[in-house]
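Colleague: My questions are about this predicted structure, shown below with the sequence.
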Amino acid sequence: MNTLFSNLSRPKTEVSVVNGPTAVRILIADDHDVVRSGLRSIVELRAGWQVVGEAGDGKAALTMALALKPDILITDYSIPLMNGVEVTRQVRQRLDRTEVLMFTMHDTDEIITQALAAGAKAFLLKSDAKQYLVSAIEALANRKPFFTGKLSERMLHSYLAKETERVIPLLTPRERMVVQLIAEGNSNKQISALLNVSIKTVESQRSAAMKKIDATSTAGLVRYAIRNKLIEP
């Protein structure tokens, strides 16, 4: 874990009351207590910035975001139950005033593309937090995007490279969710309950995902989830 966040810990989920009409209200979602505490310690040094809540998984993050309507959601990509991209997509669909900062240790082209397509307006690596976190939040508070120079170059190179790449079918957001939940060890019945859909629907989405990624077993789905950072090995 980055030394920025060492020797800190907080409860897995916490909500606080925010006063003042001009406060920038921030919700933090990460499954590591030490990361959430590190983010909170940086945010609360700034006058007018307030952490309204902390969530340790994606479902809790979405529930809290809908209830608290923060100005900014800071979310990791690899969080349990609902990954950061799916949280971002649903938050941006339902809360047009909430900006999202994708905060992660992963910087693959696919993850960056997924985050932007879902509606994240800023992308920051955890290793760059000490240098850029404040600037990223300031940009989002002013409705502006934020990317480090290094990531901007990556995005440009990725865009240019796509001109010659073979087109591979992408998983839908729900198919990604099903793959993530399978890789986390959930059964079809448990996934059905978590997503509030029928077992038949789960089986159909599982089958579609396996066909797209050319997987022939659950192990293949797990390998895909690890390779694409849906879960951490």
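Modeller: Now that the structure is in, tell me what you want to look at.
Colleague: all contacts plus neighbour counts: C-alpha atoms, from now on.
Modeller: Noted.
Colleague: residues touching the residue nearest the centre of the chain, list them.
Modeller: Residue closest to the average C-alpha location in the chain (C-alpha atoms, centre = their mean): Gly84, at 1.9 Å. Contacts for Gly84 were tallied using C-alpha atoms under 8 Å, 6 or more residues apart in numbering; they are Gly58, Thr75, Asp76, Tyr77, Ser78, Met102, Ala115.
Colleague: same check, this time on Leu73
Modeller: When contacts are taken as C-alpha under 8 Å, 6+ apart, Leu73 is in contact with Ile26, Leu27, Ile28, Ala29, Ala65, Thr98, Glu99, Val100, Leu101.
Colleague: which of those residues are buried?
Modeller: Ile26, Leu27, Ile28, Ala29, Ala65, Thr98, Glu99, Val100, Leu101 (16 or more other C-alpha atoms under 10 Å).
Colleague: Next one for the comparison:
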Amino acid sequence: MNTIDPTQQQPEPRIHVLVADDHVTVLEGLAAIIDRQPDMRVVAQAANGREAAEQWRVHRPDVAVLDIRMPEMDGVDAIEAIRQLDPSARILMLTTFDTDTDIARAIRAGAHGFLLKDSPREELLAAIRRVDAGETVIPPALVNKLAAGISTEALTGRELEVLRLLAEGRSNKEIGNQLYISQSTVKSHLRSIFNKLNVLSRTEAIAVATRRGLLTH
């Protein structure tokens, strides 16, 4: 009769992971990939940012892998909620190329790394291990994007109002009438917007602002 030597038993996975994504297929796929690793275990899953923060409070994982765009509470707000519970929480964000503004917000909120959603599984697993070890992980493909987004001076509230009306196809006169400002003031705001977005035309300003998430609402 064979007996099991306790010293030969598999050790308990060291890295406990929380995964959050509002797409069920993505969520289940990530969890399955992570759970197959001998040194990792998914201890909680969440479908939105609010649930992610609550699951983190209950399970206290070593690493949270959060989608940057989720309903109810987005990934950045979830970071802030989690870090209120534990400022040392280690968080890896899932992102795409069209979320420059959200990425900059996530850095300020305390994200420890970013991973493109279409990254190979080896990169996902390596990123989790590196974040668990206290490293910051930013794929080379995102470095220039992040540098550009972070270095861009933020638009003021008034400039965002002008930009949104511009995106609606309003003329300078119409923008001025809508905001109760002169056309010269509108032109001044547009010059500032163009400088901050590093663009030369109204069309380019709308395109860049849309890509950075400034015109999503």
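Modeller: Yes, it's here. Here the structure is a predicted model, which means the values were calculated and not measured.
Colleague: Could I get the full set of strands for structure 2?
Modeller: Secondary structure of structure 2 (DSSP state E): strands at 15-20, 40-46, 63-67, 91-95, 113-116.
Colleague: thinking again about what came up before, of the contacts of Leu73 of structure 1, closest to Leu221 of structure 1?
Modeller: Nearest to Leu221 of structure 1 among these: Ala29, at 25.1 Å, using C-alpha to C-alpha.
Colleague: What lines up with that closest one in structure 2?
Modeller: Alignment note: Ala29 of structure 1 maps to Ala20 in structure 2; criterion TM-score structural alignment.
Colleague: Would you confirm that that match contacts Asp67?
Modeller: Yes. Ala20 of structure 2 sits in contact with Asp67 when judged by C-alpha atoms under 8 Å, with a separation of 6.1 Å.
Colleague: Show me how far the longest helix anywhere in structure 1 is from its chain's centre.
Modeller: When structure 1 is parsed with DSSP state H, its longest helix is helix 199-213. Chain-centre distance of helix 199-213 of structure 1: 23 Å, with C-alpha atoms, centre = their mean, to the nearest Å.
Colleague: And for stretch 31-47 of structure 2?
Modeller: 20 Å.
Colleague: So which bits of that stretch are buried?
Modeller: Buried residues in stretch 31-47 of structure 2, defined by neighbour count with 16+ other C-alpha under 10 Å: Ala31, Ile33, Ile34, Asp35, Met40, Arg41, Val42, Val43, Ala44, Gln45, Ala46, Ala47.
Colleague: what's the counterpart of the first one in structure 1?
Modeller: Taking TM-score structural alignment for the superposition, Ala31 of structure 2 sits opposite Arg40 in structure 1.
Colleague: residue contacts, that match?
Modeller: The contact partners of Arg40 of structure 1, by C-alpha under 8 Å, 6+ apart, come to Ile28, Val51.
Colleague: ok, now how distant is it from Gly149 of structure 1?
Modeller: Noted for Arg40 of structure 1: a distance of 25 Å to Gly149 of structure 1, by C-alpha to C-alpha, to the nearest Å.
Colleague: re earlier: counterpart of the residue nearest to the centre of structure 1 in structure 2?
Modeller: Match for Gly84 of structure 1 (TM-score structural alignment): Gly75.
Colleague: need the contact list for the closest residue to that match other than its chain neighbours.
Modeller: Using C-alpha to C-alpha, 6 or more residues apart in numbering and skipping residues adjacent in sequence, the residue nearest Gly75 of structure 2 is Ile68, 4.2 Å away. Contacts for Ile68 of structure 2 were tallied using C-alpha under 8 Å, 6+ apart; they are Asp74, Gly75, Val76, Met93, Leu94, Thr95, Asp102, Ile103.
Colleague: what does Val24 of structure 2 give?
Modeller: Ala47.
Colleague: can you tell me how far it sits from Val162 of structure 2?
Modeller: For Val24 of structure 2 relative to Val162 of structure 2 (C-alpha to C-alpha), the value is 38 Å.
Colleague: what does Arg69 of structure 2 give?
Modeller: 25 Å.
Colleague: between these two, which one's more packed in?
Modeller: A count of neighbours by other C-alpha atoms under 10 Å puts Val162 above the other of Arg69 of structure 2 and Val162, at 23 against 20.
Colleague: Report how many residues lie close to the residue nearest to that one when sequence neighbours are not counted.
Modeller: Spatial nearest neighbour of Val162 of structure 2, chain neighbours left out: Ile175 (6.7 Å); criterion: C-alpha to C-alpha, 6+ apart. Using other C-alpha under 10 Å, Ile175 of structure 2 has 22 neighbouring residues.
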